[in-house]
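A.B. asks: Need the 3D shape of this:
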Amino acid sequence: MTGPLPDTMAAPLRAAAGFVSFTEVEAGAHRSYNEWHLFDHLPEQYALPGVVGGQRWVLTPALAAAGATASAPLDRVHYVTLYLLAEPLDVTLTDFFHHGIALAKAGRFHQQRTSHLAGALRVECAHAAPAALVQPGVVPFRPGTGVHLRLEDAAAGPGPSDLGDAVLGVPGVAGVWTFAGAVPEDGPTAGLRLTCAWLDGDPSTVDAALTAALLPPAPDPGGASGPTFAGTLAAIDPHAPFGWFD
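C.D. replies: Next up, the predicted model:
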């Protein structure tokens, strides 16, 4: 059975913000990092009532070479993690950071990783591709093949409606969310917009189409708002050998 949902089934977004981390892992530590994050750290976040979702993707060497672009230091990134956070954001973020500190004190934090940018951005808009059938708010929870991410200056780059129209027209894109407005306002992500397109098609094929359809990410003309990034990352099989960088 297909078709739009009745209005009585439409639901508001549970997530009010996304916490994103662009991570580099030391050579030789990818297996231990993936095992730690997939089977320990990420599941632990669901102990917090304000964490409603969490995913991590890999920028494989093949996808990086195919068309990913990034300014320093994000040109060294191997993985991107996105946690979806619910209101009240001040409470959720306080719990989130305190939980991370507690896990680290318990010896349950990976030491051979560097997060080159980590911070929260408010959800700006959310759209689902018509072929996906689902509501925009549940797009992140569909089984997927990866994501296409853009990080750029919020004022200099295209607006969310323009980005959404361009991205949703590409086959293999299930939906797109944009995030803008740092939490707190002076946080590391201040002045940036993150666009996240969830994929259900072959990442390499979708990447080629998106690269052709989108301009490179826009930097701040004054160079004040931080780094830029654009690239397609693959979903991670938790039982894979994690050998992309061997």
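A.B. asks: alpha carbons only for contacts and neighbour counts from here, please
C.D. replies: OK.
A.B. asks: Skip the chain neighbours and tell me the closest residue to residue 20.
C.D. replies: Once flanking residues are discounted, residue 20 sits nearest to residue 82: 4.5 Å by C-alpha to C-alpha, 6 or more residues apart in numbering.
A.B. asks: Need the residues that contact the helix or strand hosting that neighbour.
C.D. replies: Secondary structure from DSSP states H and E places residue 82 in strand 79-85. Applying C-alpha atoms under 8 Å, 6 or more residues apart in numbering, the contact partners of strand 79-85 are 15-24, 50-59, 92, 233.
A.B. asks: Those residues in helices, which ones?
C.D. replies: Judged by DSSP state H, helices contain the following of the contacts of strand 79-85: residue 92.
A.B. asks: Strands of the protein, residue ranges please.
C.D. replies: Secondary structure of the chain (DSSP state E): strands at 17-25, 51-58, 69-70, 79-85, 113-128, 146-153, 173-183, 192-199, 229-235.
A.B. asks: Could you point out which of the ones you listed sits nearest residue 102?
C.D. replies: strand 51-58 (16.5 Å; C-alpha to C-alpha).
A.B. asks: Residue 20 reaches residue 123, doesn't it?
C.D. replies: No - taking contacts as C-alpha atoms under 8 Å, residue 20 lies outside contact range of residue 123: 11.9 Å.
A.B. asks: how many degrees apart are the strand holding residue 82 and strand 229-235 in direction?
C.D. replies: Interaxial angle of strand 79-85 relative to strand 229-235 (axes from the mean of the first three to the mean of the last three C-alpha atoms, to 10 degrees): 90 degrees.
A.B. asks: and the angle from strand 79-85 to strand 192-199?
C.D. replies: Interaxial angle of strand 79-85 relative to strand 192-199 (the same axes, to 10 degrees): 100 degrees.
A.B. asks: List the buried residues for strand 79-85?
C.D. replies: Neighbour-count burial for strand 79-85 flags 79, 80, 81, 82, 83, 84, 85 (criterion: 16 or more other C-alpha atoms under 10 Å).
A.B. asks: With distance to residue 116 added, can I get these in TSV?
C.D. replies: Listed next are those as TSV, based on distance: C-alpha to C-alpha, whole Å:
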residue	distance to residue 116
79	11
80	10
81	12
82	14
83	16
84	19
85	21
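A.B. asks: another one to check against the first:
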Amino acid sequence: MREGPEKAHSAKGLGRAKVAPKLRSLMASTKLSDTQIRRVIRCYASGMTPAEARARTGLSHVTIYRLYGHIRKRLAFVGLYQPKTAFIDYINESEEEGRPHFDWEPFQASLRAHLGAHRGIDAKNRDLYISEAIFRIEENFLKPLQFYNLIMLTIRATGPLNREPPPITAALFHLELDRLGYVFMRDMVRRSRLGGEFSAFMLSALEDLEFKSRRTYAELAEADRQQTTQANRPKRRRATRADTNEEGSD
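C.D. replies: So this is what the prediction gives:
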């Protein structure tokens, strides 16, 4: 989704940031090595079809499809892949705020072309394919290496691809993505030829914004943690009148 210059800065930062402290494993309980999985992720980030990825990696067609599916689900989980309804709402709100009119005709043509290039689309996974297509069409400023780093960052924050991620990890992912964005922006200010006082002002402003951002995501993560804890807590059955009568009769 288009979210202004902040998101573009974050994406640029991904091109130079180190990709993750290494996970114990990119997937749990699998015979695939992390090296093989990374190769598939690079193929996905480059926009290769499963057939092209199979030729590049030597893995089976079924394995490629399964890994591609895991990647789509994880990117949707953290909100990078958004539903078509959310995209339409965003465009409508943008136009109401006076931004340029969005030309739907070429977008729909690109969407049909993207979906037509995939086999195996059915009612269960169609929405994921549509969300992926919207991202690739609208976020095409991302280079393959940047997209690869973004996927690796997602896995680092949320855990192995083939395991259900805890809700808290979505907020942690966006917190890390914001941090990379601020690192990039501070680096740009330091490298610029702006005056010393103005540079100091900009760095201070960025520090304040990052502090507020980290606090917001920390609050979201804590809310998710409490919700998960509450959901997993065993429910205590309320004593009924029948229970009370039985206790009294003993």
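A.B. asks: Can you pull the TM-score for these?
C.D. replies: Overlay of the two chains. TM-score (TM-score structural alignment, normalised by the length of structure 1): 0.24; 97 aligned residues with a C-alpha RMSD of 5.7 Å.
A.B. asks: Can you work out which other helices and strands pack against the helix or strand hosting residue 85 of structure 2?
C.D. replies: Assigning secondary structure by DSSP H and E places residue 85 of structure 2 in helix 84-96. Applying 3 or more C-alpha pairs under 8 Å, 6 or more residues apart in numbering; DSSP states H and E, one finds that helix 84-96 of structure 2 makes contact with helix 126-138.
A.B. asks: what's the helix it packs on packed up against?
C.D. replies: Short answer (3+ C-alpha pairs under 8 Å, 6+ apart): helix 126-138 of structure 2 packs on helix 61-77, helix 84-96, helix 104-116.
A.B. asks: Could you tell me which other helices and strands the longest one packs against?
C.D. replies: Spelled out, it's helix 61-77 of structure 2. helix 34-45, helix 50-57, helix 126-138, helix 144-158.
A.B. asks: out of those helices, deepest packed?
C.D. replies: Most buried of the helices and strands packed on helix 61-77 of structure 2, by mean neighbour count (mean count of other C-alpha atoms under 10 Å): helix 144-158, with a mean of 22.
A.B. asks: Show me what that one is packed against.
C.D. replies: Using 3+ C-alpha pairs under 8 Å, 6+ apart, helix 144-158 of structure 2 sits against helix 5-14, helix 34-45, helix 61-77, helix 168-191.
A.B. asks: and that helix with helix 34-45, angle?
C.D. replies: Counting by the same axes, to 10 degrees, helix 144-158 of structure 2 lies at 120 degrees to helix 34-45.
A.B. asks: now the helices and strands packed on helix 126-138 of structure 2 as JSON lines including distance to residue 146 of structure 2 and mean neighbour count?
C.D. replies: Putting those into JSON lines (distance: least, C-alpha to C-alpha, whole Å; neighbours: other C-alpha atoms under 10 Å) gives the following:
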{"stretch": "helix 61-77", "distance to residue 146 of structure 2": "14", "mean neighbour count": "18"}
{"stretch": "helix 84-96", "distance to residue 146 of structure 2": "22", "mean neighbour count": "13"}
{"stretch": "helix 104-116", "distance to residue 146 of structure 2": "21", "mean neighbour count": "13"}
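A.B. asks: among these, which is nearest residue 34 of structure 2?
C.D. replies: Taking C-alpha to C-alpha, helix 61-77 is the member of these nearest to residue 34 of structure 2, at 12.2 Å.
A.B. asks: what's the angle from that closest one to helix 144-158?
C.D. replies: 70 degrees.
A.B. asks: from the buried residues of strand 79-85 of structure 1, which is closest to residue 127 of structure 1?
C.D. replies: For the buried residues of strand 79-85 of structure 1, the minimum distance to residue 127 of structure 1 (C-alpha to C-alpha) is 15.6 Å, reached by residue 84.
A.B. asks: That closest one and residue 128 of structure 1: what is the separation?
C.D. replies: Note on residue 84 of structure 1: its distance to residue 128 of structure 1, by C-alpha to C-alpha, to the nearest Å, is 17 Å.
A.B. asks: next one: residue 44 of structure 1
C.D. replies: 28 Å.
A.B. asks: What of residue 207 of structure 1?
C.D. replies: According to C-alpha to C-alpha, residue 207 of structure 1 and residue 128 of structure 1 sit 18 Å apart.
A.B. asks: for residue 121 of structure 1, same thing?
C.D. replies: The value you get for residue 121 of structure 1 to residue 128 of structure 1, if C-alpha to C-alpha is used, is 20 Å.
A.B. asks: Give me the more crowded residue out of those two.
C.D. replies: residue 121 (28 against 23; other C-alpha atoms under 10 Å).
A.B. asks: Quick check, that one in contact with residue 18.
C.D. replies: Yes - using C-alpha under 8 Å, residue 121 of structure 1 makes contact with residue 18 at a distance of 5.4 Å.
A.B. asks: Residues that sit against both of those two, list them.
C.D. replies: Shared contacts of residue 121 of structure 1 and residue 18 (C-alpha under 8 Å, 6+ apart): residue 179.
A.B. asks: quick one on the thing from earlier: now the helices and strands packed on helix 126-138 of structure 2 in CSV, please, with extra columns for distance to residue 217 of structure 2.
C.D. replies: Output for those, formatted as CSV (distance: least, C-alpha to C-alpha, whole Å):
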stretch, distance to residue 217 of structure 2
helix 61-77, 16
helix 84-96, 21
helix 104-116, 33
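A.B. asks: With respect to residue 249 of structure 2, which of those lies nearest?
C.D. replies: With C-alpha to C-alpha as the measure, helix 61-77 is the member of these nearest residue 249 of structure 2 (53.6 Å).
A.B. asks: what angle sits between the closest one and helix 126-138?
C.D. replies: Relative orientation of helix 61-77 of structure 2 and helix 126-138, computed by the same axes, to 10 degrees: 70 degrees.
A.B. asks: Residues in contact with helix 61-77 of structure 2: which ones?
C.D. replies: In contact with helix 61-77 of structure 2 (C-alpha under 8 Å, 6+ apart) are residues 37, 40-41, 44, 50-51, 53-54, 81-82, 128-129, 131-132, 151, 154-155, 161-162, 170.
A.B. asks: show me the contacts for residue 164 of structure 1.
C.D. replies: 127, 176, 177.
A.B. asks: you'd agree the last one is up against residue 147?
C.D. replies: Which is residue 177 of structure 1. No - the pair residue 177 of structure 1 and residue 147 does not pass the contact test of C-alpha under 8 Å, sitting 10.9 Å apart.
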